[in-house]
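Got a sequence here, can you model it:
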Amino acid sequence: MDWFYAIVYGIVEGITEFLPISSTGHLILAGNLMGVPWPKEVKDTFEVVIQGGAILAVLAYYWRDFLKIRHIGTDRGQQRLWLGVVVACIPAVVLGLLFGDTIKANLFRPSVVAWALIVGGVVMWLVESRRSEPRVHDIETIGVGRSLLIGAVQCLALLWPGFSRSASSILGGMVLGLDRPTATRFSFYLGVPTLGGAALLDFIKSREILGQIGIVNVVLGAAVSFGVAYVAIGWLLRFVSTNNFKGFAVYRVVVGALILILIATGVMTNGSLA
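Modelled structure (predicted):
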């Protein structure tokens, strides 16, 4: 059954990684509902590593844009864009190095994730209801200051598992004046070093752990994640061009409430996932 679990995890990861609904929350829900028998350390590592497939989907979807980086020496727009991406990564890297293990040990549990989904959904609804006319419509004009603030807001996902990295970075961008498509695209770009680095590091450190379920199943999960994420990226970009995020806000509250109900009824345990 390992191949089946790998496929399901890949589908869930691919759909939820870039949508503002928390891949962490959905992977927890999927794992519990399937009764995945893998040891906890295997499950945790597998979930991080298959993020690499979703990151490759961003590179594939935007391959023409990423090729422009070869002109970074002379292209001011590329310089501003990638300086912004690097600066936006700094808060999460610093916070992760200093407090990552502590946060994971104390906050990485289903009830925390559930409340993060619910609160994040309420925040998303409020941001959409009260936002002013966006001022930034080009990813190359976000600027270093806004990028740093978006990176700081992104840390909500690290401080509060289940809040969603994509939701925090997109909402942060919208509050700072970015229109939805620009905030969404910048969130995709920001995910490449943030999630890609984490996936690569975990794979290098934990190859023996992943060997318990077979490298073939790891590759299978990452490949499924890649294909599904590629489709999800295109869908989300089309969606945000004509719609707001209120539907996602409602969905988050419903999923968070479902997790709490499963915990209350004993279907899902609330023990630490770290």
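
make it CA atoms for all contacts and neighbour counts henceforth
Noted.

and Ile204, how many residues sit next to it?
10 (other Cα atoms under 10 Å).

Tell me the secondary structure at it.
Secondary structure, DSSP: H, G, I helix; E, B strand; the rest coil: Ile204 is helix.

separation between it and Ala198?
The gap separating Ile204 from Ala198 is 10 Å, by Cα to Cα, to the nearest Å.

so what's the closest residue to Ile139 other than its chain neighbours up against?
Leaving aside its sequence neighbours, Ile139 sits nearest to Thr182 (Cα to Cα, 6 or more residues apart in numbering; 5.7 Å). With contact set as Cα atoms under 8 Å, 6 or more residues apart in numbering, Thr182 has these partners: 136-139.

shouldn't Ile233 be in contact with Thr16?
No - contact between Ile233 and Thr16 fails when scored by Cα atoms under 8 Å: they sit 10.1 Å apart.

isn't Ser23 right up against Ile11?
No - contact criterion Cα under 8 Å: Ser23 and Ile11 do not qualify, at 10.7 Å.

Output the contacting helices and strands for the longest helix along the chain.
Counting by DSSP state H, the longest helix found in the chain is helix 76-107. On a contact count with 3 or more Cα pairs under 8 Å, 6 or more residues apart in numbering; DSSP states H and E, helix 76-107 meets helix 144-154, helix 156-159, helix 180-205.

How far does it sit from its chain's centre?
Helix 76-107 sits 13 Å away from the centroid of its parent chain (Cα atoms, centre = their mean, to the nearest Å).

Would you do the same for the sequence below? I want to compare the two.
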Amino acid sequence: MLEALKVIILGIVEGITEWLPISSTGHLILVEEFIKLEQSEAFIEMFNVVIQLGAILAVVVIYFHKLNPFSPKKTQKQKMLTIQLWVKVAIAAVPAAVIGLLFDDMIEAKFMNAYVVAATLIIYGILFIVVEESHKNKQPAVTKLSKLTIPMVLIIGAFQVLALIPGTSRSGATIIGALLIGTARGVAAEFTFFLGIPVMFGASFLKILKFFKEGGGIMGSEVFLLLLGCGISFGVSVFAIKFLMQYIKNHDFKVFGYYRIALGVIVLAYFGIAGLLAA
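The predicted structure is shown next:
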């Protein structure tokens, strides 16, 4: 029962932080300091990735009509635009997929620590504020997803590679990249949501494969915890996505920049003090 409660809390954190550009990793690192699952290290590592499936399913459900190229309610032109959107998403996903496959283990070993997370939280928080300030009086050049060109989506995909460093935030990196090339905030956010579909499904599949390849077994109770975490992250993600899209209609992303900086300082202070006390 206690493990289920912990998973519910982790699912809530994942559902909120996966889509807001504030780093799910940064939050989970802090939360896991106080809420530790009594499971194997291999299972926890897999759980932290697979729980994202619930979050990504929320995107599929909310945007099912927009993402469905076979909808009978769409004209032939709309179907072609939907197919083009999927092609652009696939192209944008390539850089992170290639770099992730090649360097995933190295990145996890070298960069998965509180100090790196704190630094990236602060750096990208500052970037959000700087980018928004520099674009304050500019009209976005791209106001529709259909206006995104192949070079543009490749640039956004290149920014997604930066999110392989823990604490960066996948949505944060891609939104910054999209804003820099002149997309409207709504377009930046939506393309980020869609780009997460192949990336997060792929990452979850690889983690599950790695878990079983390394001899991991899974019990019924662990399956329950995985499904519970995914279900909670799905439900919370629905609200988080709708909140973000409503919020950016009348606001910029600077508030998330300030929040990231504050969280980065908290992470740095907490683990710095804990390290000194342990020394």
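
Give the aligned range of the longest helix of structure 1 in structure 2.
Helix 76-107 of structure 1 corresponds to residues 80-111 of structure 2 when matched by TM-score structural alignment.

Now the matching stretch: buried residues?
Neighbour counts over stretch 80-111 of structure 2 (16 or more other Cα atoms under 10 Å) mark 81-83, 85-86, 88-97, 100 as buried.

And for stretch 185-203 of structure 1?
185-192, 194-200, 202-203.

That one vs structure 2, mean deviation?
Stretch 185-203 of structure 1, aligned to structure 2 and superposed, deviates on average by 1.1 Å (mean Cα distance after the TM-score superposition for structure 1).

what range in structure 2 matches that stretch?
By TM-score structural alignment, stretch 185-203 of structure 1 lines up with residues 190-208 in structure 2.

Outside of that stretch itself, list whatever touches it.
So stretch 190-208 of structure 2 is contacted by 19, 46, 49-50, 52-53, 56, 59-60, 89-90, 92-93, 96-97, 145, 171, 174-175 (Cα under 8 Å, 6+ apart).

same thing but 7 Å
With Cα atoms under 7 Å, 6 or more residues apart in numbering as the test, stretch 190-208 of structure 2 has contacts from 46, 49-50, 52-53, 56, 59, 89, 93, 171, 174-175.

Show me which of the residues you listed is closest to Val130 of structure 2.
Ile175 (13.4 Å; Cα to Cα).

Now the closest one: closest residue in space, sequence neighbours ignored.
Counting by Cα to Cα, 6+ apart, the residue nearest Ile175 of structure 2 is Ala188, at 5.3 Å.

Quick one: neighbours of the one you found, just the number.
Should you count by other Cα under 10 Å, Ala188 of structure 2 turns out to have 24 residues around it.

Okay, it and Lys147 of structure 2: tell me how far apart.
12 Å.

hang on, the earlier thing: quick one: the helices and strands packed on helix 76-107 of structure 1 as a markdown table, columns for distance to Val218 of structure 1 too.
Shown next, in a markdown table, are those (distance: least, Cα to Cα, whole Å):
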| stretch | distance to Val218 of structure 1 |
| --- | --- |
| helix 144-154 | 27 |
| helix 156-159 | 24 |
| helix 180-205 | 10 |
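
Distance from the helix or strand that contains Gly120 of structure 1 to the middle of the chain?
Gly120 of structure 1 belongs to helix 110-130 when assigned by DSSP states H and E. Offset of helix 110-130 of structure 1 from its chain centre (Cα atoms, centre = their mean): 15 Å.

Equivalent analysis for stretch 218-238 of structure 1, please.
13 Å.

could you give me the residues in structure 2 that that stretch aligns onto?
Against structure 2, stretch 218-238 of structure 1 falls on residues 226-246 (TM-score structural alignment).

Then stretch 259-266 of structure 1?
Here stretch 259-266 of structure 1 aligns to structure 2 at residues 267-274, judged by TM-score structural alignment.

Quick check: the helix or strand harbouring Phe243 of structure 2 compared with structure 1, mean distance?
Using DSSP H and E, Phe243 of structure 2 sits in helix 220-247. Mean deviation of helix 220-247 of structure 2 relative to structure 1 after superposition (mean Cα distance after the TM-score superposition for structure 1): 1.0 Å.

List the buried residues in that helix.
Here helix 220-247 of structure 2 shows 225-238, 240-241, 244 as buried, counting by 16+ other Cα under 10 Å.

swap in stretch 111-125 of structure 2?
Applying 16+ other Cα under 10 Å to stretch 111-125 of structure 2 flags 112, 114-125 as buried.

related to what we said a few turns ago, give me the helices and strands touching the helix holding Phe243 of structure 2, please.
helix 2-17, helix 52-62 (3 or more Cα pairs under 7 Å, 6 or more residues apart in numbering; DSSP states H and E).

Mean per-residue distance, the match of stretch 259-266 of structure 1 versus structure 1.
Relative to structure 1, stretch 267-274 of structure 2 is 1.0 Å off (mean Cα distance after the TM-score superposition for structure 1).

got the contact list for that stretch?
114-115, 118.

and if we set it to 6 Å?
For stretch 267-274 of structure 2, contacts defined as Cα atoms under 6 Å, 6 or more residues apart in numbering pick out Ala118.

again, but for stretch 157-176 of structure 1
Outside stretch 157-176 of structure 1, the residues that reach it (Cα under 6 Å, 6+ apart) are 18, 20, 22, 24-25, 113, 116-117, 120, 150, 153-154, 183-184, 187.

Go through those residues and name the one nearest Gly100 of structure 1.
Taking these together and measuring to Gly100 of structure 1 by Cα to Cα, the closest member is Gln154, at 14.1 Å.

Tell me which residue of structure 2 lines up with the closest one.
By TM-score structural alignment, Gln154 of structure 1 lines up with Gln160.

ok, so what distance separates that match from Ala274 of structure 2?
32 Å.

Looking at those two now, which is surrounded by more residues?
Remark: of Gln160 of structure 2 and Ala274, Gln160 carries more neighbours, 31 against 11, as counted by other Cα under 10 Å.
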